[in-house]
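> generate a structure from the sequence data that follows.
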Amino acid sequence: MTAYTALDLQYIGGQWRDGTSTHHIQNINPFTQELIFSFQAASSVDVDSAYSAAERAFKQDAIKSIDLRLNVIKKLVEVIQQRREEIVQWLIDESGSTRLKANIEVDAALGIIQESLSFPEKMRTTKLESKDPSRKSFVLRKPLGVIAVISPWNFPFHLSMRSVVTAIACANSVVLKPASDTPVTGGTLLAKLFEEAGLPHGVLNVVAGSGREIGDYFVEHPVPKMISFTGSTEVGQQVGVKALGSSRLKRLALELGGNAPLVILDDADLDLAVELTVMGRFLHQGQICMSTNRVIVDESLHDAYVEKLVKRVKTIVVGNPNNDDTLIGPIINTSQVDKLKTMIQNAIQQDAILAYAGGIEGQLVGPHIFTHVDPQSDIALEESFGPLLPIIQARDEAHALELANSTRFGLSSAVCTSNLERGGDFAAQLDIGMTHINGISVADHANAPFGGERNSGLGRFNGEWIFEEFTRTHWQTFPV
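Just a heads-up that it's a prediction; the model follows:
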């Protein structure tokens, strides 16, 4: 099978073309620092064209047919399975994914695509019990219209796909803006896959451009009925303000940052706790919103846990993401590396003890483990989005709960205990969207609600929950 070409172009109205901005996107391999390609970015003119194409496709009922949507989605699964290695290699080369993480990401995308196959049949009219005996009552389930999707660079393929395929399955059209660090795996690669799957022109459009140039315009534009954003809390808050402050109110689905705790209670299996820590924190270099951002461990287990953890972390392979045994690959860009360096220095200045330093070489940042961490210090309160791990001691279970909830975030969490009932009771008291007892904080099931509380976002993705987000109801009554 011939590999895709011309991935350095915008995809608008079924046509591949150069952007019209005077700026160029430099697509750089995070590990080798080699230039993959440079392509002309999208301008506001391209945004207008993309929204016009999407609006036209929606008004013309390009994917109104249930059979058409089902056929396209089924074909999409086949195409991804046939091109799996091509997609995996793009994730490694463009996003710095390790081979392990890239395969996990493709599987996650396939899961949400399979789940979306149930959505077209749910777009039905439901009869309600009428409170007026002289009238009949019905609820129609309808698409929203044009949905704008803004996706991040950390899981670009999956986090773009989960909104795009769901929107299309629900008979919406889409304009997708991928992150500038991952314009292919978060954008043009999806356009190629849907194109091969037979999606009608205009239903999916991709504009890759600088957030500084087109970000606000993309959100404030009058055409989209909804903004689906996945990214940092700071940017997500700005998106929310722009979307709600525009001349036409828009629906919002915001999946933002996290500060996931792994809580290790006093009856925990320490070997299990160590493995939950390693995979929950260091998978994809910690560049995951659900990643274990801090460990809260009962003081009675602290010393033994740290000893076991450091011993285990010394076995982690840091290096070439193409190698099967690599767990930690490159950080996405130099600005993120600089941020991590600053966080390390600040943690030390705030009296945390660096119990293990895995080193920094170019874009490779090894594990850094901190003990004696003040719960109010920067490294405990802020999302590092890297392989930095603060360990906080809890006096008892009540203190552990207090520490776990002491954050402005509330996305994911994990609890380690030998008593599952105790773990469930503890989890129920967390002001957090997702908790995994004796599992890692990084988990995403296509049929389970994915989302957070507080500054971790609004709304839920996956399964029936994202179906509700991407559709609308219309109540109608008729005389009997």
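
> hey, let's count contacts and neighbours off CA atoms from now on
Noted.

> contacts for the host helix or strand of L193, please.
Using DSSP states H and E, L193 maps to helix 189-196. Contacts with helix 189-196, where a contact means C-alpha atoms under 8 Å, 6 or more residues apart in numbering, come from 4, 7, 11, 72, 76, 79-80, 157, 161, 184, 204-206.

> end to end, how far does stretch 430-447 reach?
For stretch 430-447, the first-to-last residue distance is 22 Å (C-alpha to C-alpha, to the nearest Å).

> er, stretch 196-207 actually
Using C-alpha to C-alpha, one end of stretch 196-207 lies 19 Å from the other.

> likewise stretch 199-212?
End-to-end span of stretch 199-212 (C-alpha to C-alpha): 31 Å.

> in that stretch, what's buried?
The neighbour-count check on stretch 199-212 (16 or more other C-alpha atoms under 10 Å) flags 199-210 as buried.

> please compute how far it lies from its chain's middle.
Relative to its chain's centre, stretch 199-212 lies at 18 Å (C-alpha atoms, centre = their mean, to the nearest Å).

> ditto for stretch 401-410
21 Å.

> before we move on, what about stretch 378-396?
21 Å.

> element containing the nearest residue to A253 once chain neighbours are set aside?
Leaving aside its sequence neighbours, A253 sits nearest to S228 (C-alpha to C-alpha, 6 or more residues apart in numbering; 4.8 Å). Assessed by DSSP H and E, S228 sits inside strand 226-230.

> ok, now how distant is S232 from A179?
12 Å.

> the more surrounded of these two?
For S232 and A179, the more surrounded residue by other C-alpha atoms under 10 Å is A179, and the numbers stand at 23 against 19.

> so which helix or strand takes in the more buried one?
Counting by DSSP H and E, A179 is found in no helix or strand.

> dump the residue contacts of it.
Each residue near A179 by C-alpha under 8 Å, 6+ apart is listed here: 150-153, 156, 186, 208.

> for comparison, sequence B:
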Amino acid sequence: MDDAASRGRPGRARSPLDRIFVDGAWREGRARRRPDHNPYNGEVIAEIAQADAADLDAAYAAASRAQKDWAARLPRERAAIMSKAAAVMEARREEIIDWLIEESGSTRLKATLEWTAVQGGMLEAAALPHMVEGRIPPPTFPGKAARVLRKPVGVVGVISPWNWPLQLSNRSVAPALAVGNAVVLKPASDTPVTGGLLLASIFEEAGLPAGVLNVVPGPGSEIGDAFIAHPAPRVISFTGSTEVGRGVARKVADAEIIKQLELELGGNSPLVVLADADLDYAVEAAAWGKFLHQGQICMIANRLVVEDAIYEDFVERFAAKVRTLGVGDPARSSTFIGPIINDSQLESIRKTIEAARADGLREVVGGDAEGRVLPPHVFADVPEDHRELAQSEIFGPVAPIIRARDEADALRIANATDRGLSAAVFTRDVERGVRFAEQIESGMAHVNDQPVNDLPFNPFGGEKNSGLGRFNGAWAVEAFTTDQWITVQREPRSFPFAAEQETGEAASAGG
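Down below sits the predicted model:
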């Protein structure tokens, strides 16, 4: 087959990225191939092999076989492969960025940011093998010694989304591998290459042993339930919408073998601008934090909450900034807003815009889509309880601006959601900002920065319906390892069989 995935990128002989990757081999999947589309122009860039239930069984079996030998490797050996993967990322930088543009609709800016994040995640993972440490608890009985071993869980199942596909796969895959697990990865159907197959190619080139990482593209409707319920994985790491995450949690609960669940789910992040903020700076940050990657980010600024004293000034300046954003071909370096990932997602955003217009909300910036490229939309005077714009995750280039009476009202509005992933607050008084951030019900909160932040060795995760657990650094070690308590009785201990002694005495007395 002469397509981009089977050739690798121009000028490079690479792995056949149109196949599934199981037990160190690139295989034809048993299910029918699926076209992989460029979301900007609709072109088919590859025909991707799809896994069925038998392929999934083979992937989990390979992972189970390979894991023990991989875990037995010295920490420095696993660290060396993570470092080599980072070097492969560097050598293949332009290829990887091109794939992110072509398959996920990333602008060149966003694709470069994602490449940077993934390479940083590889380098972070190189440190994690040396962070797996046990404990020696104090003795509780004479002559008894105890130790707590920190061990890999075994096999990890990873389900990743399409919006930052390489990063949101790698932030589970690399740490899980680094601490001694084997992984089976199911990338999103819209991004099978950048969400998984490309990652398999990178780790293959870095020297990862066969079977330690397996990638099985396939529709969730066909292999999703089996992926979660399979007895092999001890941890399921899922990143996606809150609604789908609920379903994953139910399937984990119903599985024959109960598993640990790591969930990073949807957000409804507030970006709060207090009256004393540097307004021009807040506008710049808000435009970046709302429209990066067309707003298709879980921690994007979903709501802009602005204090009354500066509200109209902010709306005017923000609208002016948004009108300058480059829109169109994601391959152009001047483009900031590229295509929506698929027609279904585009239609969902259109319905949100139509609902806002039907409710008479003030549309400050708008426009019509060209193909899948939807220009940025800004609505002012949005009620805090508006279902589509204030209480739902928009996941598109639509910015609702909500007026707050004062700081207390802004905090109340910020917390008036069942989600709690990320948040931001802008003020010239840093300590005021910190006090405000501490009261926001979210896993992450940023003072004088927009909410799209994910840094190695810093905890990433949400509260309320935005998920369970944390990614990165020590939190990733915690997620993908388990404790085993071992005791050694170094000298005999006495066992007080009091009940048996009493029974024997009673029998003697009766005789």
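
> need the counterpart of the residue nearest to A253 of the first structure in the second structure.
Applying TM-score structural alignment, one finds that S228 of the first structure aligns to S237 in the second structure.

> right, and its match touches I159 too?
Yes: at 6.3 Å, S237 of the second structure and I159 qualify as touching, with contact defined as C-alpha atoms under 8 Å.

> residues near the corresponding residue of the first structure for A87 of the second structure, how many?
For A87 of the second structure, the aligned residue in the first structure is E78 (criterion: TM-score structural alignment). Look at E78 of the first structure: counted by other C-alpha under 10 Å, it has 15 neighbours.

> tell me how far E78 of the first structure lies from K192 of the first structure.
Look at E78 of the first structure and K192 of the first structure: by C-alpha to C-alpha, they are 13 Å apart.

> repeat for Q26 of the first structure
20 Å.

> same check on T315 of the first structure?
39 Å.

> quick one: which of the two has more around it?
K192 (17 against 8).

> corresponding residue for the more buried one in the second structure?
Looks like K192 of the first structure aligns to S201 there (TM-score structural alignment).

> D429 of the second structure corresponds to which position in the first structure?
So D429 of the second structure corresponds to N419, using TM-score structural alignment.

> how many neighbours does that match have?
Neighbours around N419 of the first structure, by other C-alpha under 10 Å: 13.

> contacts only, for the residue nearest the centre of the second structure.
Most central in the second structure under C-alpha atoms, centre = their mean is L168, positioned 4.1 Å from the mean C-alpha point. Shown in contact with L168 of the second structure (C-alpha under 8 Å, 6+ apart): 160-161, 195, 239.

> can you tell me the element it falls in?
Per DSSP H and E: helix 165-178 holds L168 of the second structure.

> what about that helix, distance to the chain center?
9 Å.

> now do stretch 426-439 of the second structure
27 Å.

> how about JSON lines for the contacts of A179 of the first structure, with distance to T32 of the first structure and secondary structure added?
Formatted as JSON lines, these follow (distance: C-alpha to C-alpha, whole Å; DSSP: H, G, I helix; E, B strand; the rest coil):
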{"residue": "I150", "distance to T32 of the first structure": "27", "secondary structure": "strand"}
{"residue": "S151", "distance to T32 of the first structure": "24", "secondary structure": "coil"}
{"residue": "P152", "distance to T32 of the first structure": "21", "secondary structure": "coil"}
{"residue": "W153", "distance to T32 of the first structure": "17", "secondary structure": "coil"}
{"residue": "P156", "distance to T32 of the first structure": "19", "secondary structure": "helix"}
{"residue": "G186", "distance to T32 of the first structure": "20", "secondary structure": "helix"}
{"residue": "A208", "distance to T32 of the first structure": "23", "secondary structure": "coil"}
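
> neighbours of the equivalent of S95 of the first structure over in the second structure, how many?
Superposed on the second structure with TM-score structural alignment, S95 of the first structure falls opposite S104. S104 of the second structure has 31 neighbours, counted by other C-alpha under 10 Å.

> got the contact list for S104 of the second structure?
S104 of the second structure neighbours (C-alpha under 8 Å, 6+ apart): 38-39, 162-165, 190-191, 194, 341.

> now, among the residues you listed, which is nearest to N181 of the second structure?
P165 (21.0 Å; C-alpha to C-alpha).

> tell me the contacts of that closest one?
Contacts of P165 of the second structure by C-alpha under 8 Å, 6+ apart are 104, 187-188, 191, 194-196.

> go again with 10 Å.
When contacts are counted by C-alpha atoms under 10 Å, 6 or more residues apart in numbering, P165 of the second structure touches 100, 103-104, 114, 187-188, 190-196, 199.
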